[in-house]
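how does the following fold in three dimensions:
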Amino acid sequence: MPGARAATAADADRGGGLGLEAALWRAVAVYRTAALGYAAVLIVKNAGGYAHPAGGWAVLGIMTGWTVAAWLLFRDPRRRGPALLAADMTVAAGCVVATAWVESVEGIASGRPTLPVSWVAAAVLSWAVVGGRRLGIAAAGTLALANLLVHVLAGTAGGVGGRTFNGIVLLGLAGLVVGHVVRLAREAEARLARAVELESATRERERLARDIHDSVLQVLAMVRRRGAGLDGEAAELARLAGEQETALRALVGSAPRVPPRAMAGTGRAGARSGRGPAAGNELDLRTLLTARTSDTVTVSTPATPVPLPEHAARELDAAVAAALDNVAVHCGDAARAWVLLEDGGAEVIVSVRDDGPGMPDGRLERAAADGRLGVAQSIRGRVRDLGGTTVISSEPGEGTEIEMTVSRSKVKP
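I've put the predicted structure just below:
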């Protein structure tokens, strides 16, 4: 099941197992370890020229200890919060600033790298993984200030060389690029999860459709056929069985409804376009209208979802139900009706047309004056409250058509 599969993935990530988050943090940990090795080589090589060699070994010890601690702490998703990120940045910036005391003034002025070298980039990567581009750039900016502070403390602020500048630029690019890639990867993972859930839901729906066809639908069809030529209650039961058979066939043949959890995380593009499910409070209007299919009602909808905020979708469905009730009351049980749903992107149009006797001019106005407000309130009122418009066209002997138009921009989520 989709929910069980999602829970399994979440549990795997929580335990440091499979999943995008776990893979990203493993990559950061591997980088931190490799960069520690590079920094150790340079400290060993340059220790003889340090003003305080013992300080170099102390910084290397701190870096080694924090590398081990980071391996353990960042494995637990519950610890990857502001406190741990702040500690990571504090250690990285502190090791950079310590260069001003450990390194000689001549070494700093000549552009020799800071003690941790590229090891501090692990902190930028951690911030970028957690918060994307913004936090990644913020972390790079913090370390850039630490690099400049080294020259200020050493009295070489006027001689900031190209190496220092290049290092600052590389840190900024790392935060920007890694943060952007992480965001894209998360969106891709969310789309993949949604596709897997939809595939699972579709297969389950097909299985249920086969079972229903082999049992319930065949029974309803048999009741409709055998009772069609009878009178009285048997004929009424046959008619009801036929309506339920039609509605059930339409239901099992429609597209599966997207689970709310699968709608989440589909990315900003889907939310901006307004054409795909983007939030858990949206409904596919097709599903509501298709359920009103019967022997006398034909519903036509687009092949793709028509999402609307839930309250708007239900109000439009209620307006359609009121229109169909009017057809049954004023045109007779034998009258046919057609419901057409159109998605114009910026607006949604629902039309209800019947083959009844139609209405003479002024009938709706007289009904409203007499206190009969079915059309005025149940149909026009609902659509008006959604910021939409209703156009009713009718001629005696030509049936009636009700066209309801709702603009997506005027419907509040």
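
going forward, measure contacts and count neighbours with C-alpha atoms only.
OK.

could you pull out the strands for this structure?
Using DSSP state E, the strands found in the chain span residues 282-284, 297-300, 307-309, 337-343, 347-354, 389-394, 400-407.

okay, those in a markdown table with mean neighbour count next?
Converted to a markdown table, these look like this (neighbours: other CA atoms under 10 Å):
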| stretch | mean neighbour count |
| --- | --- |
| strand 282-284 | 22 |
| strand 297-300 | 19 |
| strand 307-309 | 23 |
| strand 337-343 | 19 |
| strand 347-354 | 21 |
| strand 389-394 | 16 |
| strand 400-407 | 20 |
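
between those, which one is nearest to Ala140?
With respect to Ala140, and counting by CA to CA, the nearest of the strands of the chain is strand 282-284 at 39.6 Å.

summarise which helices and strands that closest one is packed against.
Here strand 282-284 touches strand 307-309, helix 310-331, going by 3 or more CA pairs under 8 Å, 6 or more residues apart in numbering; DSSP states H and E.

please identify the most buried of those.
Each of those was scored by mean neighbour count; the highest is strand 307-309, a mean of 23, by mean count of other CA atoms under 10 Å.

which strands or helices does that strand pack on?
Under the contact criterion of 3+ CA pairs under 8 Å, 6+ apart, strand 307-309 touches strand 282-284.

any idea how far Ala109 lies from Ala139?
For Ala109, the distance to Ala139 equals 25 Å [CA to CA, to the nearest Å].

the structure of the following sequence is requested for comparison with the preceding one:
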Amino acid sequence: MGFEAPLWRAIAVFRIAALVYAATLVVRNVEEYRSPVAGWVVLALMTAWTAYTSYAYADPARRGWPLLAADLAVAAGCLLATAWVERPDRIFEGAPTLPMAWVAGPVLAWGVSGGKRRGSLAAVIIGVTGITVHGISGRGYMPTQATFNGVVLVFMAGFVVGHVAKLGIEAEARLARAIELEAANRERERLARRIHDSVLQVLTLVQRRGGELGGEAAELGRLAGEQEAALRSLIGSRSEPVADQGAADTDLRTLLAAHASTAVTVSTPATPVPLPPRTAREIDAAVVAALDNVRRHCGPGTRAWVLLEDDPSGVIVSVRDDGPGMPTDRLAAAAEDGRLGVAQSIRGRIRDLGGRVTIVSAPGEGTEIEMVVPLP
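Here you go, the predicted structure:
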């Protein structure tokens, strides 16, 4: 719908309310007019033009200069008609003009369509026209204090509404661009996690095995290593997976139990731990990445333990191993080298779920990764 649509609807409502007020004054003062018939004609024109502009401005394609110029011309014409409809003595005494506040409608339209400068220009034209009414009424050029007050109010309306509308439209455009960029970044990170969990691991395996076998296999391993490095450099952006809609909850225990083996012990609560499918899948994928790190970086015979804890405020999943541990600067060095397994496959996933990851490790003491995810 956009930021402008409500503004144009508000202007249409203002025109109708101002028309009702002007009609009330015409009905009350028509007997005092120099030409009552002309007063009714002006009121009929204002009514017809209000109906037309409410329809015309609703379509963005018609909000161009022809309609804006015609709108301002009709308002100025109805304002000038006061000099022939009202008696000169009443104008001299400060009688209200025929359209009253209705003339502010075009000023607001100009402000919304072009900002404070265009709104101020329309206000000046309407203000000069209102002052001119006193010059052609037959009693001399004697605008009243009420006339000047009206000019100032119309000018302020055109300036402020135009300024606010311009700021709102620009903010909406920036927000749309930011959302677009964020969506693109989130999608890139989602793909990066998928790549890390599949392609990069295969390339790493080929590189390691090729170096062990030697000969032509070593060359193949070298090429795989180069491609791995090139691919890692492309997957360093943030993202957030798209949430599932309307799907039944998934028991996280079932997903985690599938990782149990002679080297991995999985402990879960006795009761189900239901989570939205996307949340459960992302937590399970983070656990898979943690266990894969154990297999890749720890020696043979290393054991791992997966512990699932269910809390009223969320779930806690811990992955602990009895491997050699790692230095405190290992993760930072891996990130600098483009190895983002922990940063994206674990921390990235949990962060996107609104949770946090704590990693505790020291040389010779194993590693523990604790993932805390709040319930949606």
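
just so I know, which of the helices and strands packed on strand 282-284 of structure 1 lies nearest Arg183 of structure 1?
Arg183 of structure 1 lies closest, by CA to CA, to one member of those: strand 307-309, at 25.5 Å.

structure 2: matching residues for the closest one?
Following TM-score structural alignment, strand 307-309 of structure 1 has no partner segment in structure 2.

who has more neighbours out of Ala109 and Ala139 of structure 1?
Ala139 (25 against 17; other CA atoms under 10 Å).

about what we covered before: mind putting the strands of structure 1 into CSV with distance to Ala174 of structure 1?
Output for the strands of structure 1, formatted as CSV (distance: least, CA to CA, whole Å):
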stretch, distance to Ala174 of structure 1
strand 282-284, 38
strand 297-300, 52
strand 307-309, 39
strand 337-343, 43
strand 347-354, 43
strand 389-394, 53
strand 400-407, 44
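
got CSV for the helices and strands packed on strand 282-284 of structure 1, with distance to Ser118 of structure 1 too?
As requested, these are arranged in CSV below (distance: least, CA to CA, whole Å):
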stretch, distance to Ser118 of structure 1
strand 307-309, 49
helix 310-331, 51
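
Gly61 of structure 1 is nearest to which of the ones you listed?
Among those, strand 307-309 sits nearest to Gly61 of structure 1 (CA to CA), with 57.6 Å.

from the chain's centroid, how far away is that closest one?
14 Å (CA atoms, centre = their mean, to the nearest Å).

what's the answer for stretch 40-56 of structure 2, then?
The answer for stretch 40-56 of structure 2 is 38 Å, by CA atoms, centre = their mean.

residue range in structure 1 corresponding to that stretch, please.
Going by TM-score structural alignment: stretch 40-56 of structure 2 matches residues 57-73.

average gap between the matching stretch and structure 2?
Once fitted to structure 2, stretch 57-73 of structure 1 is off its aligned match by 0.5 Å on average (mean CA distance after the TM-score superposition for structure 1).

what's whichever helix in structure 2 runs longest packed up against?
Criterion DSSP state H: the longest helix present in structure 2 is helix 145-195. Under the contact definition 3+ CA pairs under 8 Å, 6+ apart, helix 145-195 of structure 2 sits against helix 104-114, helix 116-135.

for Gln145 of structure 2, find the nearest of those helices.
Comparison of these against Gln145 of structure 2 by CA to CA identifies helix 116-135 as nearest, at 10.7 Å.

quick one: work out the angle between that closest one and helix 145-195.
Helix 116-135 of structure 2 runs at 170 degrees relative to helix 145-195, counting by axes from the mean of the first three to the mean of the last three CA atoms, to 10 degrees.

what span of structure 1 lines up against helix 116-135 of structure 2?
So helix 116-135 of structure 2 sits over residues 133-152 in structure 1, by TM-score structural alignment.

have a look at how far, on average, that stretch is from structure 2.
So stretch 133-152 of structure 1 averages 0.9 Å relative to structure 2 (mean CA distance after the TM-score superposition for structure 1).

before we move on, back to that, what does the match of stretch 40-56 of structure 2 rub up against?
Residues from elsewhere that reach stretch 57-73 of structure 1, judged by CA atoms under 8 Å, 6 or more residues apart in numbering: 29, 32-33, 36, 39-40, 43, 79-80, 88, 91, 95, 98, 115-116.

can you name the two of those residues that are farthest apart?
Ile43 and Arg79 (31.2 Å).

tell me which of those two has more neighbours.
Per other CA under 10 Å, whichever of Ile43 of structure 1 and Arg79 has more neighbours is Ile43, with 22 against 13.

structure 1: which residue goes with Ala286 of structure 2?
Under the alignment (TM-score structural alignment), Ala286 of structure 2 pairs with no residue of structure 1.

next helix or strand past the one helix or strand Trp305 of structure 2 maps to?
Here Trp305 of structure 2, judged by DSSP states H and E, is contained in strand 304-311. Remark: after strand 304-311 of structure 2, the chain's next helix or strand is strand 314-321, criterion DSSP H and E.
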